[in-house]
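Student: Give me a 3D structure for the following:
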Amino acid sequence: MMVYAMDLECSFSMTRVESCCAAPATKACREKMRRIRLNDRFAELCSILDPKKPPAKADKVAILSDANHLLNQLRLEAQKLKESNEALQVSLKNLKAEKVELRDEKVRLKAEKERMEKILRSISIAPHSLHPVASVQAAAFTACTKALPYPTYNTPMGMWQWIHPAALDTSQDPVLRPPVA
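Tutor: Below you'll find the model as predicted:
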């Protein structure tokens, strides 16, 4: 069975085309077959360009013009997508660099935190040679009737660093706290 184009309006009758196509030896038969294939391709192109539109006899120039217009639109869209892809690639590269930078900063801050914790632990652990023995402290308070509130409390460092700066200012002491006679 032969596929015929939708716009088969030619001088050949169907019987003549079928008889001609049985033995495509003549030039006229070959030309007719070529035109039928070409018309089928145009019909296929027309259905691809506008699938909602029912297939009908259309002007070949209009079909080619529509195809050209669609190809130009697709080229522009492809170019825009390429540019967008390149911009996204640059953005991705910047984000990766920022991620590496943040990871390095995190490692640095973690090391700094560990160093600070180590310093804090070394400060909070008091060396025994710097503090008087509890028995010496108890002997000093034997004459006093008051009990030693915290006999085992050893301060490894001075407490002045936690005092509010306004309380440390001694320039206004004679005015604010007059001497008691």
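Student: can we go C-alpha only for contacts and neighbour counts from here?
Tutor: Fine.
Student: just checking, next helix/strand downstream of the lengthiest helix in the chain?
Tutor: Looking across the chain with DSSP state H, the single longest helix is helix 60-124. Moving toward the C-terminus from helix 60-124, the next helix or strand (DSSP states H and E) is helix 134-140.
Student: could you point out which element follows that next one?
Tutor: helix 165-168.
Student: Tell me the first helix or strand C-terminal of that following helix.
Tutor: With DSSP H and E, the next secondary element past helix 165-168 is helix 173-176.
Student: What residues sit buried inside that following helix?
Tutor: Within helix 173-176, no residue is scored as buried using 16 or more other Cα atoms under 10 Å.
Student: ok, residue 108 - contacts?
Tutor: By Cα atoms under 8 Å, 6 or more residues apart in numbering, the contact set of residue 108 is empty.
Student: Could you count how many residues lie near residue 63?
Tutor: By other Cα atoms under 10 Å, the residues close to residue 63 number 18.
Student: which residue packs closest to it, ignoring adjacent ones?
Tutor: Closest residue in space to residue 63, ignoring its immediate chain neighbours: residue 46 at 6.1 Å, by Cα to Cα, 6 or more residues apart in numbering.
Student: for comparison, sequence B:
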Amino acid sequence: MRIQVAQQPEADDLLGRDPLALLIGMLLDQQVPMEWAFTGPHTIAVRLGRDPIAGLDAHEIAAYDPESFAALLAEKPAVHRYPASMAGRVQRLAAYVADHYGGKAEAIWADVADGRELLGRLLALPGFGRQKAQIFLALLGKRLGVRPPGWREAAGPYGEEGVHRSVADVVDAESLAKVRESKREAKRAVRK
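Tutor: From the prediction side, this is the model:
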């Protein structure tokens, strides 16, 4: 299945080809619009001088000088609203993937026995709390066909079919608008 979260063909192509890019996009998806967050991995690849077709390298990102990496994310247009803090988070995530999975993000979900194990692996990632881990698990299941037994249950409400709750439910501009409206409704309900 095709990823269409960034709503920019080159960025979405990278997300669909490179599991590390998708993981970094999910990490960046906070306090900025989804498209901005998920365009970030493509922007990082270009600024690192990498061919986006080749994807990102966890070892390279983890080893990059932290101040230089923060400056790279802060270049206009910035990769995130908080480029310095997110640069550190991206590097910690890349280091974790390099150290625990040999630099291969797809190894996180390659050999899991069930959805609970996959959720546990995602929860162990730096910068991934329960909600982010469940949303990413749902994204893997709904968009990439990563469906170990019990994946929907482990993804919680984000794993449900026919909903528009998160990035896992975005397939085009129309579904992105529905997800945005669903998030607005959820915020209104909390305020009441």
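Student: List the TM-score for the superposed pair.
Tutor: Between these two chains, after superposing, the TM-score reads 0.23 (TM-score structural alignment, normalised by the length of structure 1); 74 aligned residues with a Cα RMSD of 5.2 Å.
Student: For structure 2, which segments count as helices?
Tutor: Under DSSP H, structure 2 gives helices at 9-17, 19-28, 34-47, 58-63, 66-74, 83-101, 107-110, 115-123, 130-144, 151-154, 173-191.
Student: most packed of those?
Tutor: Of the helices of structure 2, the one with the most neighbours on average (mean count of other Cα atoms under 10 Å) is helix 19-28, at a mean of 24.
Student: Helix 130-144 and that helix, what's the angle between them?
Tutor: Angle of helix 19-28 of structure 2 versus helix 130-144, following axes from the mean of the first three to the mean of the last three Cα atoms, to 10 degrees, is 140 degrees.
Student: Taking helix 9-17 as reference, get the angle to helix 19-28 of structure 2.
Tutor: Using the same axes, to 10 degrees: helix 19-28 of structure 2 against helix 9-17 is 110 degrees.
Student: Count residues in the vicinity of residue 101 of structure 1, would you?
Tutor: So residue 101 of structure 1, with other Cα under 10 Å, has 12 neighbours.
Student: Also residue 30 of structure 1?
Tutor: Number of residues near residue 30 of structure 1 (other Cα under 10 Å) recorded here: 15.
Student: and it, how far is that from residue 36 of structure 1?
Tutor: Taking Cα to Cα, to the nearest Å as the measure, residue 30 of structure 1 and residue 36 of structure 1 are separated by 10 Å.
Student: distance between the ends of stretch 74-88 of structure 2?
Tutor: Span of stretch 74-88 of structure 2 from end to end, Cα to Cα: 12 Å.
Student: how near is residue 122 of structure 1 to residue 102 of structure 1?
Tutor: 30 Å.
Student: what do you get for residue 113 of structure 1?
Tutor: Taking Cα to Cα as the measure, residue 113 of structure 1 and residue 102 of structure 1 are separated by 16 Å.
Student: Check residue 41 of structure 1 too.
Tutor: Where residue 102 of structure 1 is concerned, residue 41 of structure 1 sits at a distance of 59 Å (Cα to Cα).
Student: Residue 71 of structure 1 now?
Tutor: Distance from residue 71 of structure 1 to residue 102 of structure 1, by Cα to Cα: 46 Å.
Student: ok, and the closest non-adjacent residue to residue 47 of structure 2?
Tutor: residue 72 (6.7 Å).
Student: Surely the one you found touches residue 45?
Tutor: No: between residue 72 of structure 2 and residue 45 there is no contact under Cα atoms under 8 Å: 10.4 Å.
Student: What count of nearby residues applies to residue 122 of structure 1?
Tutor: The burial count for residue 122 of structure 1: 11, using other Cα under 10 Å.
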